[in-house]
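[1] fold the following.
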Amino acid sequence: MKILLLSDTHGLLDKVYEIYGKLNHIDLIIHCGDYQRDAHTLEDTLGIPIVSVKGNCDGASRPDREIVETPAGKLLITHGHLEGAGYDYNNLLYLAEEKDCIAVCFGHTHVPMCEDFGGIYLINPGSLTNPRDGSNGSYAILHSTEEDFYANIVYYDTVCGSQKKKKPQGGFIRGLLNYSDRF
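    Here you go, the predicted model:
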């Protein structure tokens, strides 16, 4: 099973359509909130099953969580704002243990993360439209079989970026040296 994991699209779906067109054999899309209506739009447009939850920008003041069954085990889906994502991951880990899940998929921070905490994966795809990690956006691809489970964070520029090499830019000191005759 191959899953496209998204979060925090905030009403901007152009990059999602662009990367989806370059991906092969996606079985499911999971949207971890902030603009759940984007998930409904994607489902209607792409015709692929989507599991989604509400985030803080959807007005979710109570936990909105889903469980997704995969060949490798269960995934807990949440936005993460009510569980303290970004400050402390213990609540997410406790929830995963309580629900017997192999992974928690969440968003909220707009920063990608994929880490194994003692056999439970915490996976945040970041945001394609409003990243907070200095990148041009990211998402995750999850692979699940009966024998294996793994996830990869994929950066938008590696799939859809320009192939032109950029010239290195100098900084403040270089500018002073190049234009030192002005002083």
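[2] for the rest of this, base every contact and every neighbour count on C-alpha atoms.
    Noted.
[3] for the helix or strand L122 falls within, which outside residues touch it?
    Following DSSP states H and E, the helix or strand that holds L122 is strand 120-124. The contact list for strand 120-124 (CA atoms under 8 Å, 6 or more residues apart in numbering) reads 7, 92-93, 96, 101-107, 110-116, 140, 151.
[4] so what does the strand or helix carrying I29 touch, helix or strand wise?
    When secondary structure is defined using DSSP H and E, the element that contains I29 is strand 28-31. Under the contact criterion of 3 or more CA pairs under 8 Å, 6 or more residues apart in numbering; DSSP states H and E, the helices and strands touching strand 28-31 comprise strand 2-6, strand 50-52.
[5] now the helices for the protein?
    All helices of the chain, identified by DSSP state H, fall at 14-22, 36-46, 90-98, 156-160, 172-178.
[6] format these as a markdown table; extra columns: distance to L128.
    Below are the helices of the chain laid out as a markdown table (distance: least, CA to CA, whole Å):
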| stretch | distance to L128 |
| --- | --- |
| helix 14-22 | 7 |
| helix 36-46 | 13 |
| helix 90-98 | 23 |
| helix 156-160 | 7 |
| helix 172-178 | 31 |
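[7] out of these, which is closest to K74?
    Across the helices of the chain, the minimum distance to K74, taken as CA to CA, is reached by helix 90-98, at 9.0 Å.
[8] now do that closest one: everything it contacts.
    Taking contacts as CA under 8 Å, 6+ apart, the residues outside helix 90-98 that touch it are L76, G80, E83, G84, A85, I102, A103, V104, F117, I120, L122.
[9] what is the orientation angle of that helix with strand 120-124?
    Compare the direction of helix 90-98 with that of strand 120-124 by axes from the mean of the first three to the mean of the last three CA atoms, to 10 degrees and you get 130 degrees.
[10] report the spatially closest residue to the residue nearest the centre of the chain, excluding sequence-adjacent ones.
    Residue closest to the average C-alpha location in the chain (CA atoms, centre = their mean): P125, at 1.6 Å. If you skip the residues right next to it in sequence, P125 has Y139 as its closest partner in space, 4.4 Å away by CA to CA, 6 or more residues apart in numbering.
[11] one more, please, to line up against the first structure:
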Amino acid sequence: MTLRILVISDTHGSLSCTEKALKSAGNFDEIWHLGDVLYHGPRNPLPEGYSPKELASLLKKHRVKYIRGNCDADVDIRVLEIPEMPRIGMEFLGDVKILLVHGDQFEYEGGDPVSLAQAHGCSVVLFGHTHVPLAERCEGVLLLNPGSVSLPKSEAGPTFGIIDMDEKKFYLCSLEGDVLKEVMLVERE
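    Reported below is the predicted structural model:
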């Protein structure tokens, strides 16, 4: 059976944009949400379809692994009815070790995604925060940012990611479901 993971970040309470991403993604087994789930934050405008309570209800219908972002608070954990929302996570997909973070650590605590991934022995790092999609290798580490489905800050517009483990690929997709970029999770030797 194929393992397909929907990777989203920075939904900022937008029910309508998140619904579009879920629909465009098609079939998936679980969601990895890289932070800034319900609250729009003091620096952002209200996103289209802002409805954090309804977004929480929608997400509760799915299997979701959450990473805490800079706009997430303890109240979000209670509303989402989850036991915790860690600042950092690690997942193994086969022999691929993946680091999951929001990304604000790079801005506020110094460092960079490559160094953090290497410090944790990971070959892939998934992060959000910038609202700018990214899929590229740097110093042997695959850097993946799904962008934002609700408040994009790039010409690509609203975006999300899909990990397909049968193909061992990450797909960066527009909110309409068009593949903008695809990369192998493991470097070919």
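[12] and the TM-score between them?
    A TM-score of 0.70 describes the superposed chains when it is computed by TM-score structural alignment, normalised by the length of structure 1; 150 aligned residues with a CA RMSD of 2.6 Å.
[13] A60 of structure 1: which of the contacts of helix 90-98 of structure 1 is nearest?
    G80 (10.7 Å).
[14] alignment lookup: the closest one to structure 2.
    Residue-level alignment of G80 of structure 1 against structure 2, with TM-score structural alignment as criterion, gives G103.
[15] so who does that match touch?
    When contacts are taken as CA under 8 Å, 6+ apart, G103 of structure 2 is in contact with G69, P113, F127, G128, H129, T130.
[16] ok, now how distant is it from G110 of structure 2?
    Distance of G103 of structure 2 to G110 of structure 2, computed by CA to CA, to the nearest Å: 11 Å.
[17] P52 of structure 2 too?
    For P52 of structure 2, the distance to G110 of structure 2 equals 30 Å [CA to CA].
[18] cool, and L116 of structure 2?
    With the distance defined as CA to CA, L116 of structure 2 ends up 10 Å from G110 of structure 2.
[19] who has more neighbours, the two?
    A direct count of neighbours by other CA atoms under 10 Å for L116 of structure 2 and G110 places L116 higher, at 16 against 9.
[20] translate the more buried one into the numbering of structure 1.
    Using TM-score structural alignment, the equivalent of L116 of structure 2 in structure 1 is L95.
[21] before we move on, back to that, now which residue in structure 2 aligns to the residue nearest to the centre of structure 1?
    Here P125 of structure 1 is matched to P146 in structure 2, going by TM-score structural alignment.
[22] is it true that that match touches S9?
    Yes: in this structure, P146 of structure 2 sits in contact with S9. The criterion is CA atoms under 8 Å, and the distance is 6.6 Å.
[23] gap between Y94 of structure 1 and I3 of structure 1?
    When distance is defined by CA to CA, Y94 of structure 1 is 24 Å away from I3 of structure 1.
[24] burial check on G134 of structure 1, number of neighbours?
    A total of 8 residues lie near G134 of structure 1 under the criterion other CA under 10 Å.
[25] ditto for T18 of structure 2
    Counted with other CA under 10 Å, residues neighbouring T18 of structure 2 total 25.
[26] just give the nearest non-adjacent residue to the aligned partner of it in structure 1, would you?
    With TM-score structural alignment as the matching criterion, the partner of T18 of structure 2 in structure 1 is V16. In space, V16 of structure 1 comes closest to L128 once its chain neighbours are excluded; the distance is 7.4 Å by CA to CA, 6+ apart.
[27] follow-up on the earlier one: closest one of the contacts of G103 of structure 2 to L93 of structure 2?
    F127 (16.6 Å).
[28] alignment lookup: the closest one to structure 1.
    Match for F127 of structure 2 (TM-score structural alignment): F106.
[29] hang on, isn't that match packed against T78?
    Yes: F106 of structure 1 lies in contact with T78 (CA under 8 Å); the separation is 5.1 Å.
[30] who has more neighbours out of these two?
    The neighbour count for F106 of structure 1 versus T78, taken as other CA under 10 Å, is higher for F106 (34 against 27).
[31] okay, now G118 of structure 1: neighbour count?
    G118 of structure 1 sits with 7 neighbouring residues when counted by other CA under 10 Å.
[32] check the fit of stretch 16-24 of structure 2 onto structure 1 and give the mean distance.
    Taken over the aligned residues, the distance from stretch 16-24 of structure 2 to structure 1 averages 2.2 Å (mean CA distance after the TM-score superposition for structure 1).
[33] give me the distance between that stretch and the centre of its chain.
    Counting by CA atoms, centre = their mean, to the nearest Å, stretch 16-24 of structure 2 is centred 14 Å from the centre of its parent chain.
[34] now swap in stretch 68-79 of structure 2 and tell me
    For stretch 68-79 of structure 2, the distance from its own C-alpha centre to the chain's C-alpha centre is 15 Å (CA atoms, centre = their mean).
[35] which of Y94 and I3 of structure 1 has more neighbours?
    Remark: of Y94 of structure 1 and I3, I3 carries more neighbours, 19 against 12, as counted by other CA under 10 Å.
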